[in-house]
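S.K.: Give me a model of this one.
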Amino acid sequence: MKAVRFNRFGGPEVLEIVDLPDPHPGPGEVRIAVRAAGINASDWKKRQGLMDQELPQTLGHEASGIVDEIGAGVVDVAVGDRVFGASGESASQAELAVLSFYAPIPPSLDFVGAAGLPAALETATRALDQLGVVGGSAVLVSGASGSVGSAAVQLAVARGARVIGTAGRSNQDYLRSLGAEPIEYGDGLVDRVHALAPDGVDSALDVAGSGVLPELIALAGGTEHVVTIADFAGAQEHGVRFSRGDDGRAVHALREIGAMIESGQFSLPVAQTVSLGDVAEAHRVGEAGRVHGKLVLVIDSGH
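M.R.: Next up, the predicted model:
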């Protein structure tokens, strides 16, 4: 099968499309003929050598496609089913991928729309679970207009929470359409939040990693009410929880989101699609921050 891989760290030019052995699912896993695969910021961080140090590396955490092989014990899907999910091997940007966590694609979504869901959906749900966001509470989402941020806003609103979200001026109306109360980020954040919520908020989620943890701690009333998914150094410095998948993944989100999508309560826009052979260009576009929404690879599988 063809797959995205790199043998050295560097810019987008180090990415290659190579032939690799076909993978096979283990117990509880399924293999799909990939139709689309999500691209995330972690992809270019890995390519730059900022995350994992082993070489070579394949890429891709999330994908959608058609089940073509099932592992031992799998009884909830069959060969030929449309599913989306997450790869435990970080190898979903390929013609074939093994999914460790998966769910049926909601009827109203195509493969491209489904492929961009798992990473943002799981990350946002995990953070909200860790913060204990429930109906009647108030949560501040710092960096609310990106994929994870907008997912967190919609999920928190669906739980019945009041959501205040930070974003640039051009994204204020978008946040409002999701049910959040938008404010601008930057200097004066604490005052702007207090203007909306004089007593502060019950919890705060840092998606942007822009150095605002001290302000979030003050607004949420302590480090135990703040979670960051983007500022590892700041989390260590300020005693805030840094949420990552190895402390338990919120895989229940994949199976629960279908009803919200079908009822119009949740959507995650895809900004741009690219072919497998153009993955380097997708990295250039993503790194430059020129897109608002998900980048998705579309794969014409020969399998």
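
S.K.: use CA for all of it now, contacts and neighbours both
M.R.: Will do.

S.K.: could you check the distance from the residue lying closest to residue 207 once chain neighbours are set aside over to residue 172?
M.R.: Once flanking residues are discounted, residue 207 sits nearest to residue 143: 5.2 Å by Cα to Cα, 6 or more residues apart in numbering. Distance, residue 143 to residue 172, by Cα to Cα, to the nearest Å: 11 Å.

S.K.: before we move on, what about residue 53?
M.R.: 39 Å.

S.K.: Please say which of these two ends up with more neighbours.
M.R.: The residue with more neighbours, out of residue 53 and residue 172, is residue 172; 19 against 13, by other Cα atoms under 10 Å.

S.K.: Quick check, that one in contact with residue 183.
M.R.: Yes: counting by Cα atoms under 8 Å, a contact exists between residue 172 and residue 183, whose distance comes to 7.2 Å.

S.K.: The helix or strand where residue 279 lies: which residues count as buried?
M.R.: Assigning secondary structure by DSSP states H and E places residue 279 in helix 279-287. Neighbour-count burial for helix 279-287, counted by 16 or more other Cα atoms under 10 Å, picks out 279, 280, 282, 283, 286, 287.

S.K.: For the comparison step, fold the sequence that follows:
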Amino acid sequence: MKALTFQRYGKSPGLGMTERPRPVPKPDELLVEVHAAGLNPIDNMLMTGAFKPVVKLGLPATVGSDVAGVVVEVGSRVTRFKPGDAVFASVFDLDRGTLADYVAVPEAVAAPKPANLDFVQAASVPMVGLTAWQALKERIGLRAGQKVFIPAGSGGIGTFAIQLAKVLGASVATTTSTRNVDFVRGLGADEVVDYKQQQFQDVLRDYDAVLGTVKGEVIEQSVGILKPGGRIASLVGPLDAAFARTRGLNVLLRIVFGLMSRKILRLAGKRGVAYSFLFVHPDGGQLAEIGALLESGRLRPVIDKVFPFEQATDALAYLAQGRARGKVVVRLR
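M.R.: The predicted structure follows:
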């Protein structure tokens, strides 16, 4: 089967189309014929080696984490799916990729494809949907009536997280460029800061939570807009010692991550707020709940651009520019 793989970590990862054996599903896995694969910034970051100590991949590795497709074979212990079923899933951190003709998907991380979405739309959802769900519902515990700041509202995670926060009954603030102000308002954002005109820390006050989606000073500046007792769940770092412990990483990495997060933890402590780094994990049950919200129309996928499989490397390059409004998806069938 054809697959988009990279051979090594670094600036020249040897990215390209290769022939790989068709996967053989284990007893608890589905073999899925891939119809579409959604792209995420982590797909490019993994090739650089930035997450090499954390995410273990066998090289050469197939690129991609999000998939929507049709089950063609099931393992002997699979009970919830059968050949012919349309499914979607994230296989992030499971040492396999979705930019391929077929992918083996553990039954526990798969969910039925929402009936009202096509395969491209469904493939755009898993990682951003699960990330928003795990950050807002689980880590932050966002409740109706609270205020949450979600920077970069027009990006892949921002477009979904804004919608989910509104479903949870929260008030949402975001940042975006001038051209996207009306776009993010249409997603449900209550307060929109045009970062070309204003600094969010000069405008926003007394927020309950921040979803960290932008690297650098934004995370530190976000501390100042929170109430005492507020929470920051960061998707972009800095990594912290608590994350290292949950991953079972060695003592050296725990120390390194502790040093990396020392400044933000000090700032948060002075303000009386909590900081944590969040690493998304695949979860078919959560994805099924997200799918129900998609079917009801309370959530909707936002897609910027669709590329054919033959142009998958162009799709990754386009995503790396950081200008996509919503998700970038590769169509295989």
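
S.K.: ok, back up a step: can you tell me what the residue nearest to residue 207 of the first structure aligns to in the second structure?
M.R.: The equivalent of residue 143 of the first structure in the second structure is residue 152 (alignment by TM-score structural alignment).

S.K.: That match: what secondary structure?
M.R.: Secondary structure, DSSP: H, G, I helix; E, B strand; the rest coil: residue 152 of the second structure is coil.

S.K.: Pretty sure it sits against residue 214.
M.R.: Yes: applying Cα under 8 Å, one finds residue 152 of the second structure in contact with residue 214, separated by 7.1 Å.

S.K.: For the residue nearest the centre of the first structure, list the residues it contacts.
M.R.: Per Cα atoms, centre = their mean, the C-alpha nearest to the average position across the first structure is that of residue 120, at 2.0 Å. Residues in contact with residue 120 of the first structure (Cα atoms under 8 Å, 6 or more residues apart in numbering) are 147, 148, 151.

S.K.: The last one sits in which helix or strand?
M.R.: Per DSSP H and E, residue 151 of the first structure falls inside helix 147-158.

S.K.: Let me see the ranges of the helices in the first structure.
M.R.: 41-47, 111-115, 118-131, 147-158, 172-178, 189-196, 213-220, 232-238, 252-262, 279-287 (DSSP state H).

S.K.: could these be laid out in CSV, adding distance to residue 21 of the first structure?
M.R.: Converted to CSV, the helices of the first structure look like this (distance: least, Cα to Cα, whole Å):
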stretch, distance to residue 21 of the first structure
helix 41-47, 21
helix 111-115, 23
helix 118-131, 25
helix 147-158, 32
helix 172-178, 43
helix 189-196, 51
helix 213-220, 44
helix 232-238, 35
helix 252-262, 28
helix 279-287, 20
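
S.K.: between those, which one is nearest to residue 79 of the first structure?
M.R.: Shortest distance between residue 79 of the first structure and these, using Cα to Cα, is found for helix 111-115: 16.4 Å.

S.K.: Please report how far the residue nearest to residue 207 of the first structure lies from residue 85 of the first structure.
M.R.: 25 Å.

S.K.: Count the residues that sit near the nearest residue to residue 284 of the second structure once chain neighbours are set aside.
M.R.: Closest residue to residue 284 of the second structure apart from its sequence neighbours, by Cα to Cα, 6+ apart: residue 109 at 3.8 Å. Residues lying near residue 109 of the second structure (other Cα under 10 Å) number 21.

S.K.: Was I right to think residue 87 of the second structure contacts residue 109?
M.R.: No: if you go by Cα under 8 Å, residue 87 of the second structure and residue 109 don't touch, sitting 10.2 Å apart.

S.K.: re earlier: between residue 143 and residue 85 of the first structure, tell me which one has more neighbours.
M.R.: Shown here are residue 143 of the first structure and residue 85; by other Cα under 10 Å, residue 85 has more neighbours (32 against 22).

S.K.: quick one: that one and residue 38 of the first structure, what's the gap?
M.R.: Separation of residue 85 of the first structure from residue 38 of the first structure (Cα to Cα) stands at 10 Å.

S.K.: what does residue 270 of the first structure give?
M.R.: 10 Å.

S.K.: And residue 130 of the first structure, by the same measure?
M.R.: To residue 38 of the first structure, residue 130 of the first structure is 25 Å away according to Cα to Cα.
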